[in-house]
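*Asks:* Pasting the sequence and the predicted coordinates here, then a few questions.
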Amino acid sequence: MDFFALLGTVISLYYLLKLADFVWFYFLRPSDGYKKYQRGPQSYALITGSTDGIGKSLAKDLYRKGFNVIVHGRDEKKLKATVDEIKALREDGIVESFIADVTSSSIDYADIAKRFDDLNITLLINNVGGTYLESKRFEEWSENDHLSVIRWNALFPTLLTRAFLPSLRKTSLSHPVLIVFNGSFSAEFAIPRIPLYTASKAFVHRLPSSLSADERFIAGQSNIEFMYLHTGSVQSNTITEPADFSRPTSDDYAAHIVKAFGSGREEVVPYIGHRIGLTIIHSLPSFILRGALKGEANKLFIMEAKKSKKE
């Protein structure tokens, strides 16, 4: 076999394995991997940013599946309404909650963790994230606005995870624990008008794998797993365009996230439409990609302007 024939065989095998992995993950893999983190009736899932959108859908889905849940928000009235809505889904569950403004510099993370120290938390889902949408140049934003976006997307999940890790490590002595970070496609592309959001999400993209490597370097083997979610467009309070194959509803996307739990992967694209979209985006020439990203940025600001008019 000459060199080029061997090279062709190796390349063909590589893509066949990629295709087989794609088919396995999205069509053949069991959908109940979440049960790995559900040990008994007292297993808790903590989900940040869970009074709206993906976070709320995750809390409801996990609660239906038998987890007790801890929900988080920054508006007391909205948080109470969310707790009541989730409790109505089944009679034998427990719903806890806590309030924290993720853009604040004065959050007592240790106090939050201490509140729930005696609970059997097996899922910690860092879902909260977002940015301000205003037509300003980078330097026109105040220093506090810049810091708020960084706290919102990068510092809050980092410091909350840090506060809960000692307790989660104790829990992991008896059964697996999963710590999840919800990311964004924007972590991989330079989207105009939201530079600090994209940069903060890029930080979050690297954090789970780095934490996983550190955990295993120190502990050797560990029952704490880390996962990063590559998240594309999802219909929610922020993105109000109609749902389609490329844009699932929050409920549909949450179901795909839960299905990805227990896969043993540190990075996943939970939704097949996002996976296909991401592959296409990565194949685009840079000049076409820049134009597409500019169009996406414009749509975000148009939607925000329409939303503001309604309010």
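*Replies:* All right, it came through fine. Numbers count the residues shown, from 1 in each chain.

*Asks:* going forward, measure contacts between C-alpha atoms and count neighbours the same way
*Replies:* Fine.

*Asks:* how about the strands in the stretch 151-300 of the chain?
*Replies:* Shown for the stretch 151-300 of the chain, the strands assigned by DSSP state E, counting those that start in this stretch span residues 177-182, 224-229, 267-268.

*Asks:* Distance to Pro208 and mean neighbour count for these - can I get that in TSV?
*Replies:* Listed next are the strands of the stretch 151-300 of the chain as TSV, based on distance: least, CA to CA, whole Å; neighbours: other CA atoms under 10 Å:
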stretch	distance to Pro208	mean neighbour count
strand 177-182	7	23
strand 224-229	5	24
strand 267-268	9	19
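
*Asks:* Save those as TSV, and put in distance to Val95 too.
*Replies:* Below are these laid out as TSV (distance: least, CA to CA, whole Å):
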stretch	distance to Val95
strand 177-182	19
strand 224-229	24
strand 267-268	28
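
*Asks:* Show me the one of those strands that comes nearest Phe25.
*Replies:* Shortest distance between Phe25 and the strands of the stretch 151-300 of the chain, using CA to CA, is found for strand 267-268: 9.5 Å.

*Asks:* Distance of the nearest residue in space to Thr122 that is not next to it in sequence relative to Gln221?
*Replies:* The shortest distance from Thr122 to any non-neighbouring residue, by CA to CA, 6 or more residues apart in numbering, is to Val177 (4.5 Å). The gap separating Val177 from Gln221 is 13 Å, by CA to CA, to the nearest Å.

*Asks:* adding another structure so you can compare the two:
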Amino acid sequence: MFCTLSTFLVSIGFYALASYLYEQLRTPYKLIKIRYFSDNRPTLKERYGDWAAVTGASDGIGKEYAKELARQKINVVLIARSEEKLQAVAKEIAEIGTGTQTKIVIADFTKGSQVYEHIEKETADIPISILVNNVGSGTPSPILKWTQEATQNIIDTNVVAVSQLSRLFFQRMKASKIKGAIVNVSSGTEMQPLPYGAYYAASKAYTRSLTLALCHEAKPFGIHVQLLSPNFVVTKINSYSRQIMKGGLFIPSASTYAKSAVDQLRDGVDETPGYFWHHIQNAVGTAFTWRVRTLAAYKIFSKISDKPKKN
């Protein structure tokens, strides 16, 4: 009896370890295999095509991702609500010197369904083969301090936008037989509830579920779907914390992060934090249960903001 119980417990332990290792190593394994043991690593342009659309392209990861796409000779549709900032990004892309084209589309994702009609109309004649759903918002704050308007805005920006644009461009790529890519930018907060950042983390959990389901639906049509889930990056969305904005080994600049993330899109991985040291962070973090991670998040985010919180 004791021997049977011991065998059963060992089997459970082996299964749990094997599951953990699979989840942590599947993406690094694919990256190593493609980069070091493949004779033919296609360029981003060869793999997906030469036009991309990036939402939230006026700042942070979106801006740097667009610039990195341009360095790889991909033309870019820049989508955000500030025309002045987008013009500045377009100028920076022109100065890269790869001869890529840019188009600016002004879109405020808090304005309802008309924004998607506007985007569809403005991009109708462009064979977009890479969509980067990057737009997002969120600042640590207890739910009690959120207003009705701010709550609706974060849902419109973080949940509705990724849903509508994923649907729209999936349909367009399928109809045009474009074997392109849809990249949905989520967050490491997707893996557990986040006290004092509840709406943001919940929206990213939604993005995770949507994207991993879409990955299976799009694959038969040759469309690659990637869930990109960064941890902390030095961007404006994290400006509530001076400590984060200092950066460091585990907190890269937006340009460093974008270069790594675009390289991983080129390699065709489907689920990734996008950055080597974030892989390491996740491997350590997910060794603990989600309840432990939630408690840790509660302790951290109840103290992390060192600026007045704004909704």
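*Replies:* Looks like it arrived, so ask away. Note that this is a predicted model, so its numbers are computed, not measured.

*Asks:* TM-score them against each other, please.
*Replies:* Once superposed, chain against chain, the TM-score is 0.82 (TM-score structural alignment, normalised by the length of structure 1); 294 aligned residues with a CA RMSD of 3.1 Å.

*Asks:* circling back: dump the residue contacts of the residue nearest to Thr122 of structure 1.
*Replies:* Tyr37, Ile121, Thr122, Leu123, Leu168, Thr171, Asn223, Ile224, Glu225 (CA atoms under 8 Å, 6 or more residues apart in numbering).

*Asks:* Distance to Val149 of structure 1 for the residues you listed - can I get that in a markdown table?
*Replies:* Output for those, formatted as a markdown table (distance: CA to CA, whole Å):
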| residue | distance to Val149 of structure 1 |
| --- | --- |
| Tyr37 | 32 |
| Ile121 | 28 |
| Thr122 | 28 |
| Leu123 | 25 |
| Leu168 | 27 |
| Thr171 | 32 |
| Asn223 | 32 |
| Ile224 | 28 |
| Glu225 | 27 |
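
*Asks:* Put the buried members of these into a ChimeraX selection.
*Replies:* Buried residues among the contacts of Val177 of structure 1 (16 or more other CA atoms under 10 Å), as a ChimeraX selection:
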select :37,121,122,123,168,171,223,224,225
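
*Asks:* from the contacts of Val177 of structure 1, which is closest to Met303 of structure 1?
*Replies:* Distances from Met303 of structure 1 to the contacts of Val177 of structure 1, taken by CA to CA, are shortest for Leu123, at 33.2 Å.

*Asks:* Tell me which residues touch the residue mapped onto that closest one from structure 2, please.
*Replies:* By TM-score structural alignment, Leu123 of structure 1 lines up with Ile130 in structure 2. Residues in contact with Ile130 of structure 2 (CA under 8 Å, 6+ apart) are Tyr48, Gly49, Trp51, Ala52, Ala53, Gly180, Ala181, Ile182, Val183.

*Asks:* what about structure 1, which of the residues you listed hold up?
*Replies:* Using both residues aligned by TM-score structural alignment, their matches' CA atoms under 8 Å, structure 1 keeps these contacts from the contacts of Ile130 of structure 2: Trp51, Ala52, Ala53, Gly180, Ala181, Ile182, Val183.

*Asks:* Tell me the one of the contacts of Val177 of structure 1 nearest Asp61 of structure 1?
*Replies:* Leu123 (13.1 Å).

*Asks:* secondary structure element for that closest one?
*Replies:* Assigned by DSSP states H and E, Leu123 of structure 1 belongs to strand 120-126.

*Asks:* Tell me roughly how far that strand lies from structure 2 on average.
*Replies:* Its aligned residues in structure 2 lie a mean 0.7 Å from strand 120-126 of structure 1 after superposition (mean CA distance after the TM-score superposition for structure 1).

*Asks:* now that strand against strand 224-229, angle please.
*Replies:* 30 degrees (axes from the mean of the first three to the mean of the last three CA atoms, to 10 degrees).

*Asks:* the inter-axis angle of strand 120-126 of structure 1 versus strand 177-182?
*Replies:* Using the same axes, to 10 degrees: strand 120-126 of structure 1 against strand 177-182 is 20 degrees.

*Asks:* What lies in contact with the following helix or strand past strand 120-126 of structure 1?
*Replies:* Where DSSP H and E defines the elements, the next helix or strand beyond strand 120-126 of structure 1 is helix 143-150. If you take CA under 8 Å, 6+ apart as the criterion, helix 143-150 of structure 1 is touched by Val102, Thr103, Ser104, Gly130, Thr131, Tyr132, Leu196, Tyr197, Ser200.

*Asks:* Now, of the residues you listed, which are buried?
*Replies:* Val102, Thr103, Thr131, Leu196, Tyr197, Ser200.

*Asks:* how about the residue mapped onto the second one from structure 2, what does it touch?
*Replies:* Superposed on structure 2 with TM-score structural alignment, Thr103 of structure 1 falls opposite Thr110. Residues counted as contacts of Thr110 of structure 2 (CA under 8 Å, 6+ apart) are Gln152, Asn153, Ile154, Asp156, Thr157.

*Asks:* Look up how far Thr100 of structure 2 lies from the first one.
*Replies:* Meaning Gln152 of structure 2. 37 Å.

*Asks:* So which of these two has more stuff around it?
*Replies:* Thr100 (18 against 12; other CA atoms under 10 Å).

*Asks:* Please, which helix or strand holds the equivalent of the more buried one over in structure 1?
*Replies:* Matched across to structure 1, Thr100 of structure 2 falls on Gly93, judged by TM-score structural alignment. Of the helices and strands defined by DSSP H and E, none includes Gly93 of structure 1.

*Asks:* Correct me if wrong: Gly93 of structure 1 contacts Phe67.
*Replies:* Yes. Between Gly93 of structure 1 and Phe67 there is a contact under CA atoms under 8 Å: 7.4 Å.

*Asks:* so what's Ile79 of structure 2 up against?
*Replies:* By CA under 8 Å, 6+ apart, the neighbours of Ile79 of structure 2 are Ala53, Val54, Thr55, Gly56, Ala57, Ser58, Leu86, Ile104, Val105, Ile106, Ala107.

*Asks:* any idea what it is structurally, helix, strand or coil?
*Replies:* Of the three states, Ile79 of structure 2 takes strand under DSSP: H, G, I helix; E, B strand; the rest coil.
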